[in-house]
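K.L.:
here is the input, now give the coordinates:
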Amino acid sequence: METRTDLVSTPDGAFDVHVWVPDGGRGPGILLLQEVWGVGPYIKKVAEDLASLGYVVAAPDLFWRVRRNWEGAHDAAGLQASFEVLGQFDPGQGVKDCADTLAHLRALPEVTGSVGAFGICLGGSQAFALAGGEPMGAVIAYYGSAVPDALELLDAIEAPLLLAFGGQDPYIPRDRVAEVERAAEGRANVETYVDERAGHAFHNHEAPDFYHPEAAADLWQLTVDFLRRHIPVRP
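P.N.:
Below you'll find the model as predicted:
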């Protein structure tokens, strides 16, 4: 697959967007939104996995206004350093940068068909917020900590939406996840998934303190099936 780094311009400057193009040279687009650790080895592996399925993937450097191209180590010190960067991050401005990246992705000549968003951790919150104002073919949010406090956005989200959580997540208590489940009831476009075995960031194979292999495999299969249903890759 082809990989490259594009630049997206804003009135405040330009930021990097990492792009992966599948071997077929074109396909539907996926906006991939980073965790607190940045666009590091884990996010890049997720991008490669999506591109191998036939998607054109764009992952913006969301922390560029704070620390350009931040990649935190997947250990206790790296997590603490990443939280310090996160503390200076403006979520509202981040959503605007996501929208600019989405427009860039849609305009790429390699992108054919629908475009969706897939956010993880911080990116899950950003994808959920973005979906409230941007039409997309599908939206996936893994353990977005801001989701329970923004459930009013569900009324504005028309895209098929998958919200995934871990039942043992210390950052998103189970009772808050239950609020999400109740808010999603009766909404035909919303699916919720809770793996009671797992905690936060359980899909991240680079983070041994969080990774749950069995739960990660199950969630990934669910994700692939969701994408194939709502943003199919055409031959």
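K.L.:
drop to CA atoms for contacts and neighbour counts, all remaining ones
P.N.:
Will do.
K.L.:
secondary structure element for F15?
P.N.:
Taking DSSP states H and E as the definition, F15 sits inside strand 13-21.
K.L.:
one more, so I can put them side by side:
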Amino acid sequence: MKKDIQLTTSDQHSLNAYEHAPTNALAGLVVLQEIFGVNPHIRQVCDKFAAQGYHVISPALFDRVERNISLGYEPEDMQRGLNIRAKISPEKTLSDVIAAAEHLPYDKIGIVGYCWGGSLSWRAATETKLFSAASCWYGAMIPSLLDHPPHCPVQMHFGELDHSIPLDAIDKIRQAYKDNNGVDIYVYKNAEHGFGCQARSSFNSEAYELAQQRTLDLFAKNL
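P.N.:
Next up, the predicted model:
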């Protein structure tokens, strides 16, 4: 069943979320948006994971500033998304993510995020103990969030040609976790930022298919 629901956080903030709960799901999954809101693409991402048997929820992280945000991928959409994101503290956003996880009635919960959501997935894996696996797609803030080890297995997926996440930044992550076998870092040749989004001009089907399969394998093993 697919529906829009309401969540309440620990600070009594009410936010929307998109939920897709297939029959007989065995594990939960939190899907975190890009800076474009819980738009049709993110809903489609949720539906694809639900088709794999996961009870999926995607919290509307922009609701603290403006509700019902669903943006496209034009430059003006990107600027609007960046402006909204700048108005929300990381701590508030993390509490929204926690509320989504606590809504799911499972012992094992995974998390996957894209762009802004990729960075937030990493924060959720390092700053909470709610998740059993995390997949972080092109999270540009991850290199500045290396103070804490993750509490679950983590995958990171980066594009070789992503100008917002240069290769030396990825090397910084590798160095920080070179002795941590729970962090797997993948760099996809000829892939740009947003390579996993079919609605963007940077979509790379080969990179997407491989990163998606690796993500599914991670969840199959740990959830």
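K.L.:
number of residues surrounding the counterpart of Q168 of the first structure in the second structure?
P.N.:
Mapped onto the second structure by TM-score structural alignment, Q168 of the first structure lines up with L161. L161 of the second structure: 17 surrounding residues under other Cα atoms under 10 Å.
K.L.:
contacting residues for L161 of the second structure?
P.N.:
Going by Cα atoms under 8 Å, 6 or more residues apart in numbering, L161 of the second structure touches 189-193.
K.L.:
and the two most separated of the residues you listed?
P.N.:
The largest separation in the contacts of L161 of the second structure, counting by Cα to Cα, is between K189 and H193 at 11.7 Å.
K.L.:
now do stretch 2-12 of the second structure: distance to the chain's middle.
P.N.:
18 Å (Cα atoms, centre = their mean, to the nearest Å).
K.L.:
go on, stretch 57-74 of the second structure?
P.N.:
14 Å.
K.L.:
between the two ends of that stretch, how far is it?
P.N.:
The straight-line separation of the ends of stretch 57-74 of the second structure (Cα to Cα, to the nearest Å) is 26 Å.
K.L.:
outside of it, which residues touch it?
P.N.:
Stretch 57-74 of the second structure is contacted from outside by 13, 15-20, 29-33, 36-40, 43, 46, 77, 81, 84-85, 87-88, 93, 96-97, 100, 104, 199-200, using Cα under 8 Å, 6+ apart.
K.L.:
filter these down to the buried ones.
P.N.:
15-20, 29-33, 36-39, 43, 46, 81, 84-85, 93, 96-97, 100, 104 (16 or more other Cα atoms under 10 Å).
K.L.:
show me what the strand holding F15 of the first structure is packed against.
P.N.:
Packing partners of strand 13-21 of the first structure (3 or more Cα pairs under 8 Å, 6 or more residues apart in numbering; DSSP states H and E): strand 2-10, helix 41-52, strand 56-60.
K.L.:
quick one, it and strand 2-10 angle?
P.N.:
Counting by axes from the mean of the first three to the mean of the last three Cα atoms, to 10 degrees, strand 13-21 of the first structure lies at 150 degrees to strand 2-10.
K.L.:
give me the mean deviation of strand 13-21 of the first structure from the second structure.
P.N.:
For strand 13-21 of the first structure, the mean deviation from the second structure after alignment is 1.1 Å (mean Cα distance after the TM-score superposition for the first structure).
K.L.:
ok, E102 of the second structure - how many residues close by?
P.N.:
By other Cα under 10 Å, the residues close to E102 of the second structure number 15.
K.L.:
ditto for N69 of the first structure
P.N.:
What N69 of the first structure shows, counting by other Cα under 10 Å, is a neighbour count of 18.
K.L.:
which residue sits closest to the aligned partner of R4 of the first structure in the second structure, ignoring its sequence neighbours?
P.N.:
Residue pairing (TM-score structural alignment): R4 of the first structure is matched to K3 of the second structure. Leaving aside its sequence neighbours, K3 of the second structure sits nearest to E19 (Cα to Cα, 6 or more residues apart in numbering; 5.4 Å).
K.L.:
my understanding was that that neighbour contacts D4; is that so?
P.N.:
Yes: using Cα atoms under 8 Å, E19 of the second structure makes contact with D4 at a distance of 6.0 Å.
K.L.:
for the first structure, what spans make up the strands?
P.N.:
Taking DSSP state E as the test, the strands found in the first structure are 2-10, 13-21, 27-33, 56-60, 111-120, 139-142, 161-166, 190-195.
K.L.:
turn those strands into JSON lines, including distance to H230 of the first structure.
P.N.:
Formatted as JSON lines, these follow (distance: least, Cα to Cα, whole Å):
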{"stretch": "strand 2-10", "distance to H230 of the first structure": "24"}
{"stretch": "strand 13-21", "distance to H230 of the first structure": "20"}
{"stretch": "strand 27-33", "distance to H230 of the first structure": "11"}
{"stretch": "strand 56-60", "distance to H230 of the first structure": "15"}
{"stretch": "strand 111-120", "distance to H230 of the first structure": "9"}
{"stretch": "strand 139-142", "distance to H230 of the first structure": "9"}
{"stretch": "strand 161-166", "distance to H230 of the first structure": "10"}
{"stretch": "strand 190-195", "distance to H230 of the first structure": "12"}
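K.L.:
those: which one's closest to A183 of the first structure?
P.N.:
strand 190-195 (9.6 Å).
K.L.:
can you give me the stretch of the second structure that that closest one aligns onto?
P.N.:
Using TM-score structural alignment, the residues of the second structure aligned to strand 190-195 of the first structure are 183-188.
K.L.:
name the residues of the longest helix along the second structure that are buried.
P.N.:
Longest helix of the second structure, by residue count under DSSP state H: helix 205-222. Residues 207-208, 211-212, 214-215, 218-219, 222 are the ones in helix 205-222 of the second structure that count as buried (16+ other Cα under 10 Å).
K.L.:
what does stretch 57-67 of the first structure give?
P.N.:
For stretch 57-67 of the first structure, by 16+ other Cα under 10 Å, it's 57-65.
K.L.:
over to stretch 194-202 of the second structure?
P.N.:
For stretch 194-202 of the second structure, burial by neighbour count (16+ other Cα under 10 Å) applies to 194-197.
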